[in-house]
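J.: From the sequence below, what's the structure:
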Amino acid sequence: MKVGIARECREGERRVAATPETVKQLAGLGLDVLVESGAGAPAGHGDDEYRAAGARIVPKLDLANLDVFAHVRPLDPATAAALHRGAVTVGLAAPSSELPTVSALAEAGVTSFALELVPRISRAQSMDALTSQALVAGYRCVLEAAIRLPRFFPLYMTAAGTIPPARVLVLGVGVAGLQAIGTAKRLGARVSANDIRPASAEEVASMGGTFIRLDLETAEASGGYARELTADRGALQRRLLAPHVAQADVLITTAAVPGRRAPLLVTRDMVQGMRPGSVVVDLAAESGGNVEGSVPGMDLHVPTADGQGSVTLVGLKDAASAMPADASRLYAKNVANLLALMTRKGVVAPDFDDEVVAETCLTHDGAVRHAATAEALAALRDRPGAPGAATPGPEAPITPESENEGVV
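T.: The predicted structure is shown next:
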């Protein structure tokens, strides 16, 4: 069977769905791997490396002749429609926000697997792309903050005086948050964190951080994910967090609820209450933002309440793609391991009696198998002309100063 590896075409995407290492793995399964020329260049892999690993290099993939199509970013409807009936796709699909593509995949009779849907069980850990990419993103958050903060992270005791360590506050203690805590600690910062899940306190302590306990109900959904708070509880959470935000030199937000807009954790007033020169990094900017007014891919300068300076608000975009070599190394293994689970004697044949295969499958044989996505599509069809998949934008007006900077 022919497995196609595309050169990602979305702006800012530098990852690739297969590395020379995983090409060897796929070829060892009896699969014929076709790699689009230049696909691995942004991640540091040239065409010759892929050839040496057993891949065939092609100028452009013929989608209609592929049996399996591996990708990083969600496909567009035109690409989905170009695949032949019965073809298999593996990659990030963002089903909650890419409903037109999901519909196109179903109509084309494509069997698609969304890596966001991989169940969080021990057997599926090697296929969990959300976890592997969150690891990269959490690390990147701290680096972005450290670059912009006008002071050191670590404690320094010198003959000229003592420089205290920076105070870093992390909101949201999933994989990305824990990686941010660990990275900030390694840089010497004093780190505290908060999450609405009860198990987070021990996880924060294990990374060397201090857990902030709020007088707030816990909220944990299945699979270890956070559950969205009610409006009243969300407002109480922000009120309780405000003094901790005000004391931080760096605030990093990583909170997410799968399939929903990112929860609003920090208001504009809370940002304005921080000290001049402070830095806020919103990892959730692309999914609506944990911080009011954050814009993906932009640095914004929020005037402080005292009028003496501003706080830099960083809306991260393509966080994992900013480190394409290691992000691709991890992501490609996730893809290859899922394909290996479904391959027998050189044929990719999904066994829907397997829990991992069944739960990861988005569309198959003309139907949308993921219940929540099927319900969203049905609701969209019942509301003709509804915007549907659009991700809500920032709630505060932005006046950009340049492509990468602006004022809120």
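J.: from here on, contacts and neighbour counts on C-alpha atoms
T.: Noted.
J.: Mind listing what's buried along stretch 186-197?
T.: 187, 188, 189, 190, 191, 192, 193, 194, 195, 196, 197 (16 or more other CA atoms under 10 Å).
J.: Okay, helices next: where are they in the stretch 201-350 of the chain?
T.: Ranges of helices in the stretch 201-350 of the chain, per DSSP state H, counting those that start in this stretch, are 231-247, 268-272, 324-342.
J.: could you dump the buried residues of stretch 186-197 to CSV with distance to residue 176 and secondary structure?
T.: Shown next, in CSV, are the buried residues of stretch 186-197 (distance: CA to CA, whole Å; DSSP: H, G, I helix; E, B strand; the rest coil):
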residue, distance to residue 176, secondary structure
187, 16, coil
188, 18, coil
189, 17, coil
190, 18, strand
191, 15, strand
192, 15, strand
193, 12, strand
194, 13, strand
195, 12, coil
196, 15, coil
197, 15, coil
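J.: which residue of the chain sits farthest from its center?
T.: residue 159 (43.9 Å; CA atoms, centre = their mean).
J.: what sits against that residue?
T.: By CA atoms under 8 Å, 6 or more residues apart in numbering, the contact set of residue 159 is empty.
J.: and what of residue 73?
T.: Taking CA under 8 Å, 6+ apart, one finds 8, 10, 13, 91, 92, 93 in contact with residue 73.
J.: For the comparison step, fold the sequence that follows:
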Amino acid sequence: MLVGVKRETRAGERRVAATPASVRQLMKLGLDIAVESDAGVQAGHDDAAYRTSGADVVARLGHVDVLCHVAPLTPDEASALRPGTITVGFASPAAELPTVSALAQAGVASFALELIPRISRAQTMDALSSQSLVAGYRAVLEAAIRFPRFFPLYMTAAGTVPPARVLVLGAGVAGLQAIGTAKRLGARVSAYDVRPASADEVASLGGSFINLDLDAIEGSGGYAREMSQDRAARQRELLAPHVAASDVLITTAAVPGRPAPLLVTTDMVAGMKGGAVVVDLAAETGGNVEGVKAGHDVAVPGVGGTVTLVGMKDAASAMATDASRLFAANVANLVELMTVDGRVVPDFNDDVVSAACLTHDGRVMHQPTAALLKGVP
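T.: A predicted model of the protein is given here:
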């Protein structure tokens, strides 16, 4: 069977769905690999590296049995696939409904990495976690670049420089990576999450967990779930003094398939000191911070100066080499799970395979997405 690796064309996307190392992994399964020319250049892998790994490098992919990609396909790309083609990559099903419909109509068996279940045996395929790790690290670097002070404490002959106070909202994979990175840079770090069970993980990284004395909000698969408007308002009220006391605020909260929850209002930002920096990792899905713009820095009034709102966009792609290393491994591991005797044959009795399947045999298999396509709220 022929596995094709797509050259990403979406603006800002620098990652690639297969690296030379993952190509070798797939070839050991008896699969043939074709990589579009320059697919890995922005991730640090030239065509020669893919040829050395055993892949064919082609100017343009023709018909393939399995298509590996990073960004969601366009409706035109989906419609051009042959019936029975298998796709593996991100799909953003709730935001890319025309593509989902096109995949179903084309008879494509599509597997969305966002839908990989958070169970132990699927950890090596969990691209949301691997890419969130990259994004959390990058968020701290972006904040440090813009912050007009040091992160660590310095005691010098000229006086003492106090450490920066960093507050992280959301203690999932991205949040925990942000906490650990900020701590390694010497900042004083605190964090909040609606799941109290996160407190031990925050403490293990050297952060202080903020307990707002609110009921836990735990969703499926370890994710948070949406909260009522009254509870959200109360949470913002209790968080306000913590936000005001921070020099750097990093927000990472997301609810799968839904717009990002609003955690920080304009009034809360206005209480921060001039020079403070806010980095919103959820900017592309609406933002956790009011007034944030994905891909842009916005200066807003603070106390005695301006506060910089940083709307992160393509955060993982900004570190394309390591992001691709992890993503390609996730893709290869899922393909390996579905491969038997040199053929990719999905076993829908496998709970990982069935959960990750978005479309198959002309139908939308992921029920929440199917409901959205039917206009069911």
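J.: How alike are these chains, TM-score-wise?
T.: Here the superposed chains carry a TM-score of 0.99, computed using TM-score structural alignment, normalised by the length of the second structure; 377 aligned residues with a CA RMSD of 0.8 Å.
J.: ok, so of the contacts of residue 73 of the first structure, who is nearest residue 372 of the first structure?
T.: residue 93 (13.8 Å; CA to CA).
J.: Onto which residues of the first structure does stretch 229-247 of the second structure map?
T.: Alignment of stretch 229-247 of the second structure against the first structure: residues 231-249, by TM-score structural alignment.
J.: about what we covered before: tell me the most packed of the contacts of residue 73 of the first structure, by neighbour count.
T.: residue 93 (25 neighbours; other CA atoms under 10 Å).
J.: residue in the second structure matching that residue?
T.: Checking with TM-score structural alignment, residue 93 of the first structure has residue 91 as its match.
J.: Next up, identify which helix or strand its match is on.
T.: Using DSSP states H and E, residue 91 of the second structure sits within no helix or strand.
J.: Thought residue 115 was touching it, still the case?
T.: No - in this structure residue 91 of the second structure lies outside contact range of residue 115 using CA atoms under 8 Å: 9.1 Å.
J.: for the stretch 1-150 of the second structure, what spans make up the strands?
T.: Ranges of strands within the stretch 1-150 of the second structure are 2-5, 32-36, 56-58, 66-68, 86-89, 109-112, based on DSSP state E, counting those that start in this stretch.
J.: Would you reformat the contacts of residue 73 of the first structure as JSON lines and include distance to residue 48 of the first structure?
T.: Output for the contacts of residue 73 of the first structure, formatted as JSON lines (distance: CA to CA, whole Å):
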{"residue": "8", "distance to residue 48 of the first structure": "19"}
{"residue": "10", "distance to residue 48 of the first structure": "24"}
{"residue": "13", "distance to residue 48 of the first structure": "22"}
{"residue": "91", "distance to residue 48 of the first structure": "24"}
{"residue": "92", "distance to residue 48 of the first structure": "27"}
{"residue": "93", "distance to residue 48 of the first structure": "29"}
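J.: Which one of the residues you listed is nearest to residue 168 of the first structure?
T.: Nearest member of these to residue 168 of the first structure, counting by CA to CA, is residue 13, at 28.7 Å.
J.: Find the nearest non-adjacent residue to that closest one, please.
T.: Nearest non-adjacent residue to residue 13 of the first structure, counting by CA to CA, 6 or more residues apart in numbering: residue 321, 5.6 Å away.
J.: cool, and residue 334 of the second structure?
T.: residue 125 (5.8 Å).
J.: so how many other residues sit close to the equivalent of the one you found over in the first structure?
T.: Applying TM-score structural alignment, one finds that residue 125 of the second structure aligns to residue 127 in the first structure. Residue 127 of the first structure: 26 surrounding residues under other CA under 10 Å.
J.: Likewise for residue 343 of the first structure?
T.: Residue 343 of the first structure: 18 neighbours (other CA under 10 Å).
J.: and it, what is it in contact with?
T.: Counting by CA under 8 Å, 6+ apart, residue 343 of the first structure has contacts 29, 349, 350.
J.: repeat that with 10 Å
T.: Each residue near residue 343 of the first structure by CA atoms under 10 Å, 6 or more residues apart in numbering is listed here: 26, 29, 30, 31, 337, 349, 350, 351.
J.: ok, back up a step: ok, the residue farthest from the centre of the first structure to residue 150 of the first structure distance?
T.: 21 Å (CA to CA, to the nearest Å).
J.: Same check on residue 213 of the first structure?
T.: Taken as CA to CA, the span from residue 213 of the first structure to residue 150 of the first structure is 29 Å.
J.: picking that back up, go through the contacts of residue 343 of the first structure and give me the one with the most neighbours.
T.: residue 26 (25 neighbours).
J.: still on that earlier bit, how about the match of stretch 229-247 of the second structure: buried residues?
T.: By neighbour count, and taking 16+ other CA under 10 Å as the criterion, the buried residues in stretch 231-249 of the first structure are 234, 235, 237, 238, 241, 242, 244, 245, 246, 247, 248, 249.
J.: okay, now residue 362 of the second structure: neighbour count?
T.: 17.
J.: what's the answer for residue 27 of the first structure, then?
T.: Neighbour number of residue 27 of the first structure under other CA under 10 Å is 16.
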